[in-house]
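Enquirer: would you be able to build a 3D model of this:
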Amino acid sequence: MKSKAELIVVPGPGIGHLVPTIEFARALTQRDHRVSLTVLVMDDSPIAHATPSPRHFASLISTDHLRLVQLPSLSPQTISQILANGPGIPRIGLLVHHYMPIIKDSVSRLVFTELTQLDGFILDTYTSGVLEIADELGVPSYVYCTYGAAVLGLMLHLPDLDSVVETESGSNSAELTTPSYRNSVPRSAFPQFMFHKDDEGYKRLLDLSKKLRNVKGILVNSFAEFESYAVDSIDRMVCESQDQVLRKVYPVGPMIDRSGEIHQSANGAHLDQIMEFLDKQPRKSVIFLCFGSMGSLNPGQVTEIANGLERSGHRFLWSYVGPVTVTVTTKAARISREAFRTDSRNGRRGGGWSAGGPRRFGCWATWRRGASCRLWLELELERACGSGCRS
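Expert: This next block holds a predicted model:
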């Protein structure tokens, strides 16, 4: 009888994908020692902010059943080609595309020289191209969605939207209905590339949504108590799927850096400044805004958010990240860099990639693909962060 299941995990680029994947891998191997995971880590430094090195991640792993393998860096010429693409999904997709031959070589080496037997893959949505490798090897694949259930529901529904929604000629005021959102969502709230069928980002997203129907199962970084409506709607989609096209969806969250240990060495003094600021604020008084390590906003959006925060009078912490290759000199950027950084006397601070979820936060606004904005109330924060948060 076989004693161990050996799986290869291929996370997507960016700290928002890598951290939840590492946390999930740690949790899985700690709960079941019959599982052994090998995580293949891409060098995402050309496109991502603040991703700790695999060596730092490896230092936090305390089990023999989990190991990280750093994949070779891409050539300078390839990196230049990647950066020539626009930011967002096209650039990330191109990075993963150029890594596919490297991933395939690494998998072949592991299969033939190190692993006793490969039992399957756990893939990120961005690395779903590895499905072809899994099919060649005759092993099952699972996709781990590092974002929440509501966005996963949108992804699963995208092929249906593709057939009925008008694209360029549509009105921005039109309301779109998707199963995983309780209320209809204005078209203007979605990423605009979703309404341009010739856009590279749209093509990749549609291709991904179709690939999700060909996997053994889908893992999502959420939990039913937090996204009950979305989780229930996905269960209904699975049950109503003809010929079992949709596979079982497993909520496995929240997978977060509860203690902040992953971020501490990566952020250093900047993290200390953030925590010092938060420790001086009253409990449940700070709004935390975070749009992802690669989630840049245009100047108009930055201005709108800045004006709203100023008018609200509330304390806030804004994790603002601009495009990697663009030097921002707009008035909106000066608002975020000067007003937010210097107005800490009034209990406000902004800028940089932030970590953790201290109990000073009264609400937490997060972003994923521009398609969802959530408010995490204190109940959800304490449930997610537990003892890892400062009191």
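Enquirer: going forward, measure contacts between C-alpha atoms and count neighbours the same way
Expert: Noted.
Enquirer: can you tell me the closest non-neighbouring residue to residue 71?
Expert: residue 42 (5.4 Å; CA to CA, 6 or more residues apart in numbering).
Enquirer: which of the residues in the longest helix seen in the chain are buried?
Expert: In the chain, taking DSSP state H as the definition, the longest helix is helix 89-113. Neighbour counts over helix 89-113 (16 or more other CA atoms under 10 Å) mark 89-96, 99, 102-103, 107, 110 as buried.
Enquirer: same thing with stretch 167-183?
Expert: 176, 178, 179, 180, 181.
Enquirer: also this sequence, please, to line up against the first:
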Amino acid sequence: MANTVAELVFIPAPAVGHIMSIIEMAKVLLNHDQRLSITVLLINPPFSISALTTYIQSLAKNTIERIRFIKLPQDQTPPKLDPKAPFSSFYEFNNSHCKYVRNIMADMMNQTDSVRVVGFVVDISCTGMIDVANELNLPAYVYFTSNAAFLGFKVYMETLYVDQKLDVIELSNSEGEIVVPSFVNPVPTKVYPAPYKVQDGLDFMLSTIGKMREAKGIMVNTFLELEPHAIKSFSDTNFPPVYPVGPILNLDGVAGNGDGSDLFRWLDDQPRSSVVLLCFGSMGCFDEVQVKEIARGLERSGYRFVWSLRRPPPLDQSYEVFPIDYDDPRVVLPDGFLERTSGIGKVIGWAPQVSLLAHAAVGGFVSHCGWNSLLESLWFGVPTATLPIYCEQQMNAFQMVVEMGLAVDLKMDYKINVFNPEGDVVIVTAEEIESGIRRGMEDKEVRAKVKEMSKMSRAAVAEGGSSYASIGYIVKNIMSNII
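Expert: Prediction:
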């Protein structure tokens, strides 16, 4: 069996942050063992998203050694995403592809003796595919794109519902704090993820965690030095082993620190750590009232800035939930804002976030607190001011501010219902924006802690580091399946 190639099958969810992260995870595994190869099964997204389409096209064009991509067929009438139940309907949509995976696996399992399929690695939104792995008597691993504390929260809530028969929706909607084993501090219910306060999110959580219990191991995009308490909380439980493998980051484009554009030429001329970056992820956008408050707060802070400002999708397109760039941002900005700030700031559309965080001039980050973004900010040693929007971002913000002291609280419990933006929305005031930016740029204690964690994050993935060791253990485990 010395010359046998061990083939892993990766199944990512069709969402930008998920697919980019899992592809980077694939590359890391390949780097650990030359006998590994990976087939990535791509699900066509059920909605229009240009960034994802562009990324998938780039994968097809740029060959990655020992990784091949297969686009799964799609039903002629695939399950539609229900705006009233976006999470469970997305899960159902992904799992409707099981039959196509079975067909592809039948071909792969009949390959020559020199190639042996040794397991599945699936996204949390594709855990229904574990059934296919079980049918084929193959081990399945789950790649969890968020952090260990949030995974612990999900497992704990599932346990309360299944084992203790508690009404977790009522609990999530109550006021106060709840002790969650994966968090050091009691967690206020105001930072609980909005999806888990309704039946749709609960159904999604129960389905995904239930299936994860059948997995051989869970790879989590975090590292031991960042979340020692959360990772330890899984010890002595009946949950599958949790392996911290991060930070797993897509650092493509960082090498040249920009693309020679006007934006990067402008940054090159700014003092070190003097610019604050405002960037809110693939779904981050605000209405006109909030945009004006952010603009006023920015202007009043006096700090140099780069602001990725994007337009909400049209309300009449229920399945188009992704922001797009403004033709002219003046339509939502305060009168004269661009003229008054022309020397100290840049308002742009889509942002090359990693390249911007890597730039020496960027010294602060107002973020939606998506986990990938927070890991990037720590990697480059840039402190965050938290302005979460949806999903688990409020909980990420709580963790970064309260548990770790690695961020400042701009508005930790802020949230927008991206699937129903017409609902009640709290406005973050210009005063709060100004204060958050100032603290993010000036809090010496937070800045020192972030710089220290930056070093630890890089050490974790280097040879001999904690995540490097975790990955080595997983690879050894996987390779044992070809004997």
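Enquirer: sorry, back to before: and the gap between the residue nearest to residue 71 of structure 1 and residue 205 of structure 1?
Expert: Computed with CA to CA, to the nearest Å, the distance linking residue 42 of structure 1 and residue 205 of structure 1 is 21 Å.
Enquirer: ok, now residue 131 of structure 1?
Expert: 16 Å.
Enquirer: please apply the same query to residue 256 of structure 1.
Expert: 25 Å.
Enquirer: and what of residue 133 of structure 1?
Expert: When residue 133 of structure 1 is compared with residue 205 of structure 1 (using CA to CA), they lie 20 Å apart.
Enquirer: same drill for the two, tell me which one is more crowded.
Expert: Neighbours were counted for residue 133 of structure 1 and for residue 205 using other CA atoms under 10 Å; residue 205 has more, 21 against 18.
Enquirer: residues contacting the closest residue to the more buried one other than its chain neighbours?
Expert: Using CA to CA, 6+ apart and skipping the chain neighbours, the partner closest in space to residue 205 of structure 1 is residue 155 (7.7 Å). When contacts are counted by CA atoms under 8 Å, 6 or more residues apart in numbering, residue 155 of structure 1 touches 205, 206, 209.
Enquirer: please pull up the equivalent of residue 155 of structure 1 in structure 2.
Expert: Taking TM-score structural alignment, residue 155 of structure 1 has residue 154 as its aligned residue in structure 2.
Enquirer: now the strands for the stretch 201-350 of structure 1?
Expert: With DSSP state E, counting those that start in this stretch as the criterion, the stretch 201-350 of structure 1 has strands at 217-220, 248-251, 286-290, 315-319, 349-350.
Enquirer: ranges for the helices of the stretch 151-300 of structure 1?
Expert: Assigned by DSSP state H, counting those that start in this stretch, the helices in the stretch 151-300 of structure 1 fall at 200-211, 228-240, 261-267, 269-279, 299-312.
Enquirer: what helix or strand is residue 17 of structure 2 on?
Expert: Here residue 17 of structure 2 sits within helix 16-32, counting by DSSP states H and E.
Enquirer: isn't residue 177 of structure 1 up against residue 187?
Expert: No: applying CA atoms under 8 Å, one finds residue 177 of structure 1 not in contact with residue 187, separated by 9.8 Å.
Enquirer: still on that earlier bit, mean per-residue distance, the longest helix of structure 1 to structure 2?
Expert: Taken over the aligned residues, the distance from helix 89-113 of structure 1 to structure 2 averages 3.0 Å (mean CA distance after the TM-score superposition for structure 1).
Enquirer: following that helix, which helix or strand comes up?
Expert: By DSSP H and E, the next helix or strand past helix 89-113 of structure 1 is strand 120-124.
Enquirer: what sits up against that next one?
Expert: 6-12, 17, 130, 134, 139-146.
Enquirer: could you do stretch 242-256 of structure 2 as well?
Expert: 20-21, 24-25, 148, 217-224, 231, 234, 354-355, 358, 372, 375-376, 457, 460-461, 467-468, 470-471.
Enquirer: rerun that using 6 Å as the cut-off
Expert: The contact list for stretch 242-256 of structure 2 (CA atoms under 6 Å, 6 or more residues apart in numbering) reads 218, 219, 220, 221, 222, 223, 355, 467, 470.
Enquirer: what number of residues lie near residue 241 of structure 1?
Expert: Residue 241 of structure 1: 12 neighbours (other CA under 10 Å).
Enquirer: any idea how far residue 235 of structure 1 is from it?
Expert: Noted for residue 241 of structure 1: a distance of 10 Å to residue 235 of structure 1, by CA to CA.
Enquirer: repeat for residue 183 of structure 1
Expert: 18 Å.
Enquirer: surely residue 216 of structure 1 touches residue 139?
Expert: No: using CA atoms under 6 Å, residue 216 of structure 1 makes no contact with residue 139, being 9.7 Å away.
Enquirer: among the two, which residue is more densely surrounded?
Expert: Using other CA under 10 Å as the criterion, residue 216 of structure 1 and residue 139 rank with residue 216 on top: 18 against 15.
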